[in-house]
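Student: Show me how the following folds:
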Amino acid sequence: MDSLKQMNAAIDYIESHLTEEINIERVAQIAMTSSYHFKRMFSLLAGIALSDYIRRRRLTYAAFALMRGKRVIDVALEYGYHSPDAFARAFAKQHGINPSQVNGAGVSLTSFPKLTFQLIIRGGTEMKYKIEHHDAFTVVGYKKRVKLSIEGEQKEITDFISKMEANYVQLEQISDAEPRGILHINANYEENERGQGELDFYIAVASTRVDKPQFESLHISAHTWAIFSIEGDWDLIKASWENIYTEWLPTSGYVLAEAPELLISKDKVTEIWLSVIEA
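Tutor: You can find the predicted model right below:
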């Protein structure tokens, strides 16, 4: 429950600083996690990227200010836009009209509400997990920078997986370290200027063979991991991933540490690895 309070405190901080430059590091400190994982967790829980949420809240308040008679240029500067043109484009994208049209007859505006995170009690979802410490290891394989979709299929990822499936045997031949199996790895999550999430997606194996020039490598430091085991199809894996963030993590007594997220397939069992520290 404490993690939900911390997330809501972080939202309160954002709300009170909408007319200022928001320090995401400070927001993450309030939520007691890293900025990397705060942005990642926020997008999974809220269904919207953090930067996009901030933009929409600012434009909601900007509409209120214009309705009270403030000048467009003053409102643009107040909510972080350095030119009226940039403000007008963003405003029109959310509200469907130009800022100068706000006080026209019959005008409709789009208000984006403040988010509040709550724990909803519903039919329990059983999750098999263990907490383990693992020493540092290196993964070797293929990497692609992908753009994420908030809803629906992650097409860039699924297309990359389909493209690389023929190379799995080659990867398995250089797998000589733990954890065993084909690893799908999310690393270096960021949000671009349009508020869209991006990350480095790896298809790799744990290996000491970092001398292979045709492969990318990624060093993963020693961490304590929450490891969830799933036996089922891809739909169940996706549902389990969501349940970890929305059900397990808020009540577990753990918070996310800054590390890649791992999905490991071996012996018809899929494992999700998330690096954690005690709250």
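
Student: Please make it C-alpha for all contacts and neighbour counts, starting now.
Tutor: Will do.

Student: Please enumerate the helices of this protein.
Tutor: Applying DSSP state H to the chain gives helices spanning 2-16, 24-30, 35-46, 50-67, 72-78, 84-95, 155-164, 168-173, 234-243, 249-251.

Student: Residue 135: how many residues sit nearby?
Tutor: Using other C-alpha atoms under 10 Å, the number of residues around residue 135 comes to 10.

Student: run this one through as well so I can compare:
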Amino acid sequence: MDWLSSLRTAIDYMEEHLLQEIGAEDVAGEVHLSPFYFQKCFKIVTGYTIGEYLRNRRLYLAGLEVLGREASGEGARNGSGGGRGAEGKVIDLAYKYGYDTPEGFTRAFARFHGLSPMQLRAQPYRLKVFLPLIVEISVKGGSRMDFTIEKREAMRMIGFERTFSFEEAYREIPGFWKEFCGKYCGQEAVREAGEEAVRQTVAECMVGEFGVCVEDEADMEHFRYYIAGAYQGGEVPEGMKVFEVPAGEWAKFRCIGPMPEALQTVNTRIFSEWLPGNKEFEAAFHINIEWYSGGDTESEGYESAIWIPVKRLGGQS
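Tutor: The predicted structure is shown next:
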């Protein structure tokens, strides 16, 4: 199953189970893909995380129920139609749509629709519509992606680890980098007592050359992210971790331009154009690497890269 077919299947699965307690792991499992890569692809292609999509769809249907309406075709599909309509209690809707308390439901409802359930009844024209997504193939012209395929031995890396949720990662990871750069990069770096060993390791191992995403198989809602460099051996300072990236083939995508726009643009193209339906390669394991060169990150000529582990389809070598 290619990625676009997988997206369609995943959306159908979510629509059929909107009133059940499902998450990213369940959806990815339905299409037999890694939650790590599937969630990344879903966010890039649709603009929503899986959690956001489920939440928005449920709150739209809850809004219909508040108004005593039934979405065309949706009531039979997910069991949401009819019900108690405008006379239904908020507590009933809260439990039906997966909220532990009426207060939590009302807050989420107000954030989504812009007003409370009672206010929506008085102003039905303000219902926020969020229909099922339709995935279509878009054939794009323009430049080819600049990448090479390279075999690499296992790599030992050292760096700073932090865990992020898939929903919050896009917002929070830049803050992690800002914190790191403020402490260890350039002349303006803050020098704290007792960090000499850390600073020495950062310099010797070029920590900051890589950003590494690693799926945590024990927690499919989160992943580990490292600001890292190549481990040179020796004592590991407190607060840093050594980890290994397995040997394998990597697709290395070159990025030229100021950060973060250049890297984000290439990343979007990888998961929306290159991976979906690729007849030669598929993602091999649950790690991807960002590589950063030195110099001015705002320069038009700044160079960076994204490395994706791949395996050849059909067992080709």
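
Student: Specify the stretch among the helices of structure 1 that is closest to residue 104 of structure 1.
Tutor: Closest approach to residue 104 of structure 1 among these (C-alpha to C-alpha): helix 50-67, 9.8 Å.

Student: That closest one vs structure 2, average distance?
Tutor: Here the mean offset of helix 50-67 of structure 1 against structure 2 after fitting is 1.1 Å, by mean C-alpha distance after the TM-score superposition for structure 1.

Student: how far out from the middle of the chain is that helix?
Tutor: 21 Å (C-alpha atoms, centre = their mean, to the nearest Å).

Student: That helix: which residues count as buried?
Tutor: 50-66 (16 or more other C-alpha atoms under 10 Å).

Student: Need the helices of structure 1 in a markdown table (columns: distance to residue 105 of structure 1).
Tutor: Shown next, in a markdown table, are the helices of structure 1 (distance: least, C-alpha to C-alpha, whole Å):
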| stretch | distance to residue 105 of structure 1 |
| --- | --- |
| helix 2-16 | 30 |
| helix 24-30 | 39 |
| helix 35-46 | 34 |
| helix 50-67 | 12 |
| helix 72-78 | 18 |
| helix 84-95 | 15 |
| helix 155-164 | 43 |
| helix 168-173 | 62 |
| helix 234-243 | 44 |
| helix 249-251 | 46 |
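
Student: Residue 138 of structure 1 corresponds to which position in structure 2?
Tutor: Counting by TM-score structural alignment, residue 138 of structure 1 lines up with residue 156 in structure 2.

Student: In space, what's closest to that match - neighbours in sequence excluded?
Tutor: residue 244 (4.4 Å; C-alpha to C-alpha, 6 or more residues apart in numbering).

Student: Determine which of the helices of structure 1 approaches residue 189 of structure 1 most closely.
Tutor: Across the helices of structure 1, closest to residue 189 of structure 1 is helix 35-46 (C-alpha to C-alpha), at 6.5 Å.

Student: In this structure residue 182 of structure 1 contacts residue 172, no?
Tutor: Yes: counting by C-alpha atoms under 8 Å, residue 182 of structure 1 does reach residue 172; the two are 7.3 Å apart.

Student: so what sits against both of these two?
Tutor: residue 205 (C-alpha atoms under 8 Å, 6 or more residues apart in numbering).

Student: circling back: of all the helices of structure 1, which lies closest to residue 111 of structure 1?
Tutor: helix 50-67 (5.2 Å).

Student: Report the inter-axis angle for the closest one versus helix 84-95.
Tutor: 100 degrees (axes from the mean of the first three to the mean of the last three C-alpha atoms, to 10 degrees).

Student: Show residues contacting helix 50-67 of structure 1.
Tutor: 14, 18-19, 39, 42-43, 72, 75-76, 79, 90-91, 94, 99, 102-103, 109-114, 191, 194-196.

Student: buried subset of those?
Tutor: By 16+ other C-alpha under 10 Å, the contacts of helix 50-67 of structure 1 give 14, 18-19, 39, 42-43, 72, 75-76, 79, 90-91, 94, 99, 102, 109, 112, 191, 195-196 as buried.

Student: roughly how far apart are the residue nearest the centre of structure 1 and residue 148 of structure 1?
Tutor: Residue closest to the mean C-alpha point of structure 1, counted by C-alpha atoms, centre = their mean, is residue 40 at 2.2 Å. Between residue 40 of structure 1 and residue 148 of structure 1 the distance, using C-alpha to C-alpha, to the nearest Å, works out to 11 Å.

Student: again with residue 17 of structure 1
Tutor: Taken as C-alpha to C-alpha, the span from residue 17 of structure 1 to residue 148 of structure 1 is 27 Å.

Student: Map residue 269 of structure 2 onto structure 1.
Tutor: Aligned partner of residue 269 of structure 2 by TM-score structural alignment: residue 243.

Student: Spit out the contact partners of that match.
Tutor: residue 125.

Student: Check the gap between it and residue 93 of structure 1 for me.
Tutor: Taking C-alpha to C-alpha, one finds residue 243 of structure 1 at 32 Å from residue 93 of structure 1.

Student: OK, contacts around residue 217 of structure 1?
Tutor: The contact partners of residue 217 of structure 1, taken as C-alpha under 8 Å, 6+ apart, are 138-141, 210.

Student: And it, what's its match in structure 2?
Tutor: So, by TM-score structural alignment, residue 217 of structure 1 is matched to residue 242.

Student: Let me know the distance separating that match from residue 134 of structure 2.
Tutor: In terms of C-alpha to C-alpha, residue 242 of structure 2 sits 43 Å off from residue 134 of structure 2.

Student: burial count for the aligned partner of residue 213 of structure 2 in structure 1?
Tutor: Correspondence of residue 213 of structure 2 to structure 1, assessed by TM-score structural alignment: residue 186. Using other C-alpha under 10 Å, residue 186 of structure 1 is surrounded by 20 other residues.

Student: Residue 186 of structure 1 is in contact with residue 262, isn't it?
Tutor: Yes: Residue 186 of structure 1 is within contact range of residue 262, at 6.6 Å (criterion: C-alpha under 8 Å).

Student: Now do the same for residue 229 of structure 1: its match in structure 2.
Tutor: By TM-score structural alignment, residue 229 of structure 1 lines up with residue 254.
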